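Peer 1: no sequence for this one, just the structure:
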């Protein structure tokens, strides 16, 4: 097992976490170009994981009434309404098998507006700051490369919440413990796919070995570009990005900020080692200065007065 890395290339996080016979790393590829906003993933996630309701209140501002990810919303389908980009009336090619005969979920309506829909989830980062800062070991890296919270060990300290560069993990107000997506760890152990991917009717949420998903995603982007959807891009797929690559990455039809995603996320514990070294050096300097302040008068005192 190699020394734990806080940043940089990390090809096999599961084995480096101590899982010697780890299977290939798995994750999610979410193709937002075929998301229809049905929220089947949200419902399936809640049902399988017994996630409690999260308010059931209407915002009055959008069809998106869950608002965002949180302790009781592990899958969140965003509804983004925006004017169609200049010079475009529709986004062709709904899915990989349509042959370009359909209109993508972001197609314009009569008012010149379009919907961008995206099912967001915990990114299961290669370098997970939430895991790095957890003082109780509640957060751990599974043999599948995912990051899971053990709710029976969490003490509700909340240190993991500000550590997440995506703002995913949250404490539940009723008891203070932190919760987030587990990528259905129990289902993975039984050889099943996560509930959200199983329930998705358009295969917008795809589950499988991460390397295979990255290849599939690159082909999908090329397909969309050939169809004229030049704004299609991948987000979170690069193994050398600020978090070492995400275990859940996305195909987007606009800038990440439009979807509420940070444009250039960086693991917040990246400089932790350097910070501790600097703190240690500062402490040694203070201790040396204090010792010198006591020793110097004795060293400079006249010989006859010693």
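Peer 2: Done, it's in. The structure displayed is predicted, hence computed values, not measured ones. Residues are numbered from 1 along each chain as shown.

Peer 1: can we go C-alpha only for contacts and neighbour counts from here?
Peer 2: OK.

Peer 1: And the helices in the stretch 151-300 of the chain, which stretches?
Peer 2: 160-163, 185-189, 195-199, 210-226, 272-300 (DSSP state H, counting those that start in this stretch).

Peer 1: any chance of the ones you listed in CSV, plus distance to residue 263 and mean neighbour count?
Peer 2: Putting the helices of the stretch 151-300 of the chain into CSV (distance: least, C-alpha to C-alpha, whole Å; neighbours: other C-alpha atoms under 10 Å) gives the following:
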stretch, distance to residue 263, mean neighbour count
helix 160-163, 17, 20
helix 185-189, 28, 14
helix 195-199, 25, 20
helix 210-226, 19, 17
helix 272-300, 22, 12
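
Peer 1: The structure to be compared is supplied as follows:
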């Protein structure tokens, strides 16, 4: 297997230009999302989905701050925008792989997770299995779709389209171990500059999915970005469930066998009794 590749998305330098969304759609020939304008946001795609494999969220915040010039200690409100380009996490322990009955989902030599659309039967088991709500089925198609981390481009030695198009290097692509080191250095610099809220999300191999192949630098709590604070691989209990199911099946088989043996014994006893008469 080749070296594990991944994404590091530094939201602190994202400007919300959506170049990554456009590049992703163009390279992967994804249909548009209807260009629905929501009155509460400038974001016209809304969320990740079958036709949106990169999604830039626009998060507007109003925070009370102490005005240094105010003698009476009055507070004012300061608005800030948080921009974040979300994508499939390409989990180390991917529940979508566990539940796929056809093998349409597979792990590549770059340790990324890809859906083979020509094998997908549209069962949809992978959709609720994803702890991040990334995978979706396309209306009118029925099959599951999500980010492939531009597997075809990686095979040709190219970086994914979204990272190539990002003008601020908010999306960085490369060997995952190198990206983690770079991300830790970036967080340290931000905190030294006074951004104590800076944190990494999805980089730790000890988290609930064994670490993500696409992780993020955030400037607020994960929930603010629509990310689960403590993601867990949804199939974590499957081995125990199979063991319990196996034990239950053996117990049931034993009970049925015992019942047949007992019934057979009674039948033989009854026949002997009649012959004795």
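Peer 2: Yep, that arrived. Just so we're clear, the structure is a prediction, and the values are computed from it rather than from any experiment.

Peer 1: Residue 146 of the second structure: what's it in contact with?
Peer 2: By C-alpha atoms under 8 Å, 6 or more residues apart in numbering, residue 146 of the second structure lies in contact with 49-53, 88, 114-115, 134-136.

Peer 1: Return the residue of the first structure aligned against it.
Peer 2: Matched by TM-score structural alignment, residue 146 of the second structure corresponds to residue 180 in the first structure.

Peer 1: Same question for residue 241 of the second structure.
Peer 2: Residue 241 of the second structure maps onto residue 275 in the first structure, by TM-score structural alignment.

Peer 1: same question, residue 84 of the second structure
Peer 2: Taking TM-score structural alignment, the alignment pairs residue 84 of the second structure with residue 118 from the first structure.

Peer 1: out of the helices of the stretch 151-300 of the first structure, which comes closest to residue 24 of the first structure?
Peer 2: helix 210-226 (7.8 Å; C-alpha to C-alpha).

Peer 1: how about the helices of the stretch 1-150 of the first structure, start to end?
Peer 2: Under DSSP H, counting those that start in this stretch, the stretch 1-150 of the first structure gives helices at 13-16, 40-49, 129-133.

Peer 1: between the helices of the stretch 151-300 of the first structure, which gets nearest to residue 110 of the first structure?
Peer 2: Closest among the helices of the stretch 151-300 of the first structure, once you apply C-alpha to C-alpha, is helix 210-226, at 23.3 Å.

Peer 1: which residues in the second structure does the closest one align to?
Peer 2: Against the second structure, helix 210-226 of the first structure falls on residues 176-192 (TM-score structural alignment).

Peer 1: Mean deviation, the matching stretch versus the first structure?
Peer 2: Compared with the first structure after fitting, stretch 176-192 of the second structure deviates on average by 0.3 Å (mean C-alpha distance after the TM-score superposition for the first structure).

Peer 1: hang on, the earlier thing: quick one: which of the helices of the stretch 151-300 of the first structure is nearest residue 14 of the first structure?
Peer 2: Here helix 210-226 is closest among these (C-alpha to C-alpha), at 12.8 Å.

Peer 1: gap between the closest residue in space to residue 202 of the first structure that isn't next to it in sequence and residue 59 of the first structure?
Peer 2: Nearest residue to residue 202 of the first structure in three dimensions, chain neighbours excluded: residue 34, at 6.4 Å (C-alpha to C-alpha, 6 or more residues apart in numbering). According to C-alpha to C-alpha, to the nearest Å, residue 34 of the first structure and residue 59 of the first structure sit 25 Å apart.

Peer 1: swap in residue 53 of the first structure?
Peer 2: Taking C-alpha to C-alpha, one finds residue 53 of the first structure at 15 Å from residue 59 of the first structure.

Peer 1: Tally up the residues packed near the match of residue 84 of the second structure, please.
Peer 2: 27 (other C-alpha atoms under 10 Å).

Peer 1: Map the residue nearest to residue 202 of the first structure onto the second structure.
Peer 2: So residue 34 of the first structure corresponds to residue 13, using TM-score structural alignment.

Peer 1: Run a quick neighbour tally on its match.
Peer 2: 16.

Peer 1: ok, now residue 149 of the second structure?
Peer 2: Neighbours of residue 149 of the second structure (other C-alpha under 10 Å): 29.

Peer 1: Was I right to think it contacts residue 163?
Peer 2: No - here residue 149 of the second structure does not reach residue 163: they are 9.8 Å apart, not a contact under C-alpha atoms under 8 Å.

Peer 1: Per the alignment, residue 46 of the first structure pairs with which residue of the second structure?
Peer 2: Under TM-score structural alignment, residue 46 of the first structure pairs with residue 25 in the second structure.

Peer 1: Can you tell me how far that match is from residue 79 of the second structure?
Peer 2: From residue 25 of the second structure over to residue 79 of the second structure the distance is 31 Å, taken as C-alpha to C-alpha.
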